[in-house]
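Enquirer: no sequence on this one, just coordinates:
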């Protein structure tokens, strides 16, 4: 099951939309390039398993 969530790029601060695979688990992390500036962001994803609410923190890769 997939959903979308937003995060702010750690480099340029722009809002981005990403797909989150809810079947992976309640805590996950992966690298995704910003859709605006193309810099890689490490995304830390937390999913509330009861409500399926998604929260994402991002930080610079490297």
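Expert: Nice, I can see it. Keep in mind the model is a prediction, meaning the values are calculated, not measured. Residues are numbered from 1 along each chain as shown.
Enquirer: contacts and neighbour counts: CA atoms only from here.
Expert: Will do.
Enquirer: tell me which element the residue of the chain most remote from its centre is part of?
Expert: Distance from the C-alpha centroid of the chain, by C-alpha atoms, centre = their mean, peaks at residue 50 (19.1 Å). Following DSSP states H and E, one finds residue 50 outside all helices and strands.
Enquirer: kindly provide the distance from it to residue 57.
Expert: Using C-alpha to C-alpha, to the nearest Å, residue 50 is found at 20 Å from residue 57.
Enquirer: repeat that for residue 15.
Expert: Using C-alpha to C-alpha, residue 15 is found at 12 Å from residue 57.
Enquirer: ok, and here's another one to check against it:
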């Protein structure tokens, strides 16, 4: 199992800060998780920086990537 890293994101719909756990094994993957506040679907993209840190970007379901 990969390492879990706690990070804070901001919902692209309601703007609320949400703490999520990111799995290091999910690098390069995209998945959907509902906002804990407004319940709308947030698309997560997980990547790894040059220094080995996990990076998370989020967007709305209908936002073009």
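Expert: Sure thing, it's come through. Everything quoted here is computed from the prediction, not taken from an experiment.
Enquirer: spatially central residue for the second structure, please.
Expert: For the second structure, the residue nearest the mean C-alpha position is residue 44 (3.7 Å; C-alpha atoms, centre = their mean).
Enquirer: am I right that that one is in contact with residue 31?
Expert: Yes. Residue 44 of the second structure lies in contact with residue 31 (C-alpha atoms under 8 Å); the separation is 5.3 Å.
Enquirer: please say which position in the second structure residue 24 of the first structure maps to.
Expert: Counting by TM-score structural alignment, residue 24 of the first structure lines up with residue 26 in the second structure.
Enquirer: which residue sits closest to that match, ignoring its sequence neighbours?
Expert: In this structure, residue 26 of the second structure finds its nearest non-sequential neighbour in residue 46, 6.3 Å apart by C-alpha to C-alpha, 6 or more residues apart in numbering.
Enquirer: got it, and residue 43 of the second structure?
Expert: Spatial nearest neighbour of residue 43 of the second structure, chain neighbours left out: residue 32 (4.5 Å); criterion: C-alpha to C-alpha, 6+ apart.
Enquirer: and residue 49 of the first structure, how many neighbours?
Expert: Using other C-alpha atoms under 10 Å, residue 49 of the first structure is surrounded by 11 other residues.
Enquirer: what's the mean distance for the host helix or strand of residue 19 of the second structure versus the first structure?
Expert: Element membership for residue 19 of the second structure (DSSP H and E) is strand 17-23. By mean C-alpha distance after the TM-score superposition for the first structure, the fitted strand 17-23 of the second structure averages 0.9 Å away from its aligned residues in the first structure.
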